[in-house]
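Q: Below is the sequence, then the predicted model.
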Amino acid sequence: MLNIDDPRVTQTTPAILRLGFRPFFLLGSLASLAGISVWVLALSGAFHFTPHGSGLWWHGHEMLFGFVVAIIAGFLLTAVQNWTGVPGLSGKPLLALVVLWLAPRLLLPLTSVPLELVMALDLAFLPVTAIALGTSVVRVKQWRNLVFVPILLLLASCNALSYFALLKGNPVLAQKALHGGALAIIVIVALLGGRVIPFFSERASAYQRKPNLWYLDAGSFASLLALLIAIVFSVDTMVRPMAGLAAVIILLRWHRWGWMQSFGVPLLWSLHLSYVFIPVGLLLIALGLPFSAGFHAMAAGGMGGMILAMMARVSLGHTGRTLTPPKPMVFGFGIMIFAVVMRVLAGLIGEFYFTLIGLSALAWVLAFGIFIMFYGPMLLKPRADGRPG
């Protein structure tokens, strides 16, 4: 079998296409800047933005199925190599997958392009990614990691529902589809968080990893899935109870991951603080506070903050560098937490909505701008230690 870590393996592939995290982390981060900047400028009236659907639909859709999905694909396509020992997608096949993701991002703002064409391209991405992931898992019969395949397909279904609602002119259904898509992503984050946060905490702090409690793992998955179903199918009486149950289970689960030992390590506290926004958002929903506040706590914090922290850590490790982020990135972690807090407050304090949205957007752009500035060169260059990948 090919040794995927053998430094003698000749690498003729351009560095950016050697593993999935490289192109998807970089392009996904750029997509997040575009998604936030264009939306806030359009919201302020700075210019008239008329993509397919509406500006509101485009913002929600592209932050989920453009930005977040790109990072998930990059992470999973890279992690599956470590899980299975099977070489990850690279070279021309990886380039084709990147183009499949990128094309809808570029075409959605162009109303001269038929929506059906954009939809067909966009809806193909997640199933193709699931096939690439599942093929490696099945090859070594590592069934535990096959769980991500149906979750990716569930996410693809939410994307399809959002397009269907758009074609039918049903904004309420479109919003439910996007909320369902966000919760499907939260399920992925919850599952991955349970693997990587305790592992990273043990490696970089005095924390001694504890065995997983199966009932907390299963409970977090089941309660989030039940919440997703309640929201998409308008079972309103179940939304608050399921949100409360999920919040308690996820908070108990997170409490066992060594957060008290993380404060001296930026790559750890950034992960822990971002992850805890998931149960915080669920609690806000359970308490009957404005749904937008709870939703964006999970979306901006549990997804956006977690993504920034994970990319910062994974990019260092997989480019052969020491696990010490550039000093400006530590500021980026802090300003990202500020962005999340401002966005949550915007959902709670209506009279300061536009001011808080502006502050949140500015902080978000600064945080991801710092990542692109300092990590972009790492992603574009070969590994610092000369090994493949």
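A: Perfect, thanks for sending it.
Q: drop to CA atoms for contacts and neighbour counts, all remaining ones
A: OK.
Q: center of this protein - which residue?
A: Val68 (3.8 Å; Cα atoms, centre = their mean).
Q: Who are the contact partners of that one?
A: With Cα atoms under 8 Å, 6 or more residues apart in numbering as the criterion, the residues that contact Val68 are 28, 303-304, 307.
Q: Pasting the second one now:
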Amino acid sequence: MAKGRAGMTEASSAGTRTPLWLQGGFRLLFLGGAAWALIVVTLWVGVLDGFWTLPTAMAPLAWHQHEMLFGYLGAVIAGFLSAAIPNWTGRPIATGWPVAAFVGLWAMARIAVLFSASISPVLAAVLDVGFLLMLFGYAARQIFAAGNRNKPILIVLLLFAVACGLDHAAAMGLTGDPAIGMRAGFALVLFLIAIIGGRIIPAFTRNWLVKKGDAQALPILANRFDHALLAITAMALAGWVFASTAHPVASLLLVAGLLHAVRLTRWAGLRTTADPLVFVLHVSYAWLPAGLLLLGAAILWPIVPASSAMHALGAGAMASMTLAVMTRATRGHTGHPLEADGATVAIYALVNLGALLRVAAPLLSFDYMLSIHLAGGLWASAFLLFILVYGRMALRRPAGAHA
């Protein structure tokens, strides 16, 4: 993500009064989200191995899904918006105690959900949904004050908070479908990837190709094809949320997956292999059509594991895309060059290899749990490496920068 006017002035606007780690919510939210993803995967694998039980009121699988979706992704979405909204609107970046309070609320919600068997499932739900509603309120205030065009994202944010509440209600036995909140949250994040990915991937690719002097057959920016694709994707995902086993829904998912694959070919991704920061966006987006195709196939043909489809979309599309965005945004908003070093390339390789192994695990001939451990280890290593490398970038000024 290129650094905009608001991002370029964040240090000067905050001055020396505000600690660096409170100059923009993305610093702590990206790091906290990555650390939480690492913790959740570790705890979940331990549950599968029978090493421990979790002190949550949720079923272990429901907790794992909830925390990766609303815990980890909630933090990343909030971090992304804290960096992107000032660029969209030209308004000042949030700093100081509001950032500390916001991140603190997210952390309290994670602890409350994990220990909800002892604390209170209702309190956990209030804190969890409250965090997302605060994010919605911040985004709405900034976007409406600036008259910005990104108002549709507000609808997605509000629905994401509703989905989080539904997931808590399901865990308490208050809904007829125990997975409707999870599917709704999943669908909304996938739709965000389709919307935002469709903006930033061709734009960043065009900019890089033009900079390199390769201006022939540039990526196609959003047009009527993309608008139709988003409409079909919305229908397919909505159908999956409310009728997850219906064959017409499966057909829509297959059509959406094919159209996203076509969309990806319009962005000239293979010409960007020399720049991992750009190329990884294309690789990450490729998980979206793959996952949608697998999801549709799993409904029509039970031989296709539904878990493979879900992990293609979750461990693949969501995790890979968020790490791609977090690395780029952290560099762009902390004064570091938009170049991928060896550690950054390793982050991308580890998360994608981990996702690939997890998707293939049910189909491999060797021990399933061994596959799960290897996939989890690779995937978690990507987040650990992100914390070690990008934590320093987020929490320290670059060499030569003035306080």
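A: Arrived safely, thanks for sending. Quick caveat: nothing in here was measured; it's all calculated off a predicted structure.
Q: that older thread, report the two of the contacts of Val68 of the first structure separated the most.
A: Greatest spatial distance among these (Cα to Cα): Gly28 and Met303, at 12.8 Å.
Q: quick revisit: and the residue nearest to the centre of the first structure, how far from Ser136 of the first structure?
A: 22 Å (Cα to Cα, to the nearest Å).
Q: Check Trp83 of the first structure too.
A: From Trp83 of the first structure to Ser136 of the first structure the distance is 9 Å (Cα to Cα).
Q: who's more crowded, these two?
A: Ser136 (23 against 14; other Cα atoms under 10 Å).
Q: that older thread, the residue nearest to the centre of the first structure matches what in the second structure?
A: Alignment note (TM-score structural alignment): Val68 of the first structure maps to Leu73 of the second structure.
Q: That match sits in which helix or strand?
A: Following DSSP states H and E, one finds Leu73 of the second structure within helix 73-89.
Q: What span of the first structure is the very next helix or strand once past that helix aligned with?
A: Of the helices and strands lying after helix 73-89 of the second structure in sequence (DSSP H and E), the nearest is helix 97-114. Using TM-score structural alignment, helix 97-114 of the second structure corresponds to residues 92-109 of the first structure.
Q: Repeat that for stretch 339-351 of the second structure.
A: Across the first structure, the stretch matching stretch 339-351 of the second structure (TM-score structural alignment) is residues 324-336.
Q: List the contacts of the matching stretch.
A: 266-267, 270, 305, 308-309, 312-313, 316, 363-364, 366-368, 370-371, 374.
Q: picking up where we left off before, please tell me how far the match of Val68 of the first structure sits from Leu190 of the second structure.
A: Relative to Leu190 of the second structure, and taking Cα to Cα, Leu73 of the second structure is found at 11 Å.
Q: Repeat that for Leu270 of the second structure.
A: Taking Cα to Cα, one finds Leu270 of the second structure at 23 Å from Leu190 of the second structure.
Q: What of Leu258 of the second structure?
A: Taking Cα to Cα, one finds Leu258 of the second structure at 15 Å from Leu190 of the second structure.
Q: go on, Thr42 of the second structure?
A: Thr42 of the second structure is 24 Å from Leu190 of the second structure, by Cα to Cα.
Q: and if you look at Ala290 of the second structure?
A: 12 Å.
Q: Show me the common contact partners of these two, please.
A: By Cα under 8 Å, 6+ apart, the residues touching both Ala290 of the second structure and Leu190 are Leu313.
Q: Quick check: buried residues in the longest helix along the second structure?
A: Ranked by residue count, the top helix of the second structure under DSSP state H comes out as helix 180-211. Under the neighbour-count criterion of 16 or more other Cα atoms under 10 Å, helix 180-211 of the second structure has 180-191, 193-195, 197-198, 200-209 buried.
Q: how about the helices in the stretch 201-350 of the first structure?
A: 214-232, 236-255, 266-286, 291-296, 306-318, 327-348 (DSSP state H, counting those that start in this stretch).
Q: out of those, deepest packed?
A: Most buried of those by mean neighbour count (mean count of other Cα atoms under 10 Å) is helix 266-286; its value is a mean of 24.
Q: now it, how far from the centre of its chain.
A: Centre-to-centre, helix 266-286 of the first structure and its host chain are 14 Å apart (Cα atoms, centre = their mean, to the nearest Å).
Q: other SSEs contacting that helix?
A: helix 171-204, helix 236-255, helix 291-296, helix 306-318, helix 327-348 (3 or more Cα pairs under 8 Å, 6 or more residues apart in numbering; DSSP states H and E).
Q: so which of those comes closest to Gly53 of the first structure?
A: Of all those, helix 171-204 comes closest under Cα to Cα, at 9.2 Å.
Q: Which neighbouring elements make contact with that closest one?
A: helix 55-62, helix 148-167, helix 214-232, helix 236-255, helix 266-286.
Q: Can you lay out the contacts of Val68 of the first structure as CSV showing distance to Gly244 of the first structure?
A: Below are the contacts of Val68 of the first structure laid out as CSV (distance: Cα to Cα, whole Å):
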residue, distance to Gly244 of the first structure
Gly28, 32
Met303, 19
Gly304, 22
Ile307, 24
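Q: Closest one of these to Gly20 of the first structure?
A: The nearest one, if we look at these relative to Gly20 of the first structure and count by Cα to Cα, is Gly28, at 11.6 Å.
Q: Would you check that the closest one makes contact with Gly74?
A: No. Between Gly28 of the first structure and Gly74 there is no contact under Cα atoms under 8 Å: 9.1 Å.
Q: shared neighbours, these two?
A: Contacts common to Gly28 of the first structure and Gly74, judged by Cα under 8 Å, 6+ apart, are absent.
Q: Counting neighbours, which bits of the helix holding Leu73 of the second structure end up buried?
A: 73-89.
Q: got it, and stretch 39-47 of the first structure?
A: 39-40, 42-43.
Q: wait, isn't Met108 of the second structure in contact with Val129?
A: No. Using Cα under 8 Å, Met108 of the second structure makes no contact with Val129, being 11.8 Å away.
Q: Those two: which is more packed in?
A: Using other Cα under 10 Å, the more surrounded residue of Met108 of the second structure and Val129 is Val129, with 23 against 16.
Q: After alignment, which residue of the first structure pairs with that one?
A: Aligned partner of Val129 of the second structure by TM-score structural alignment: Leu123.
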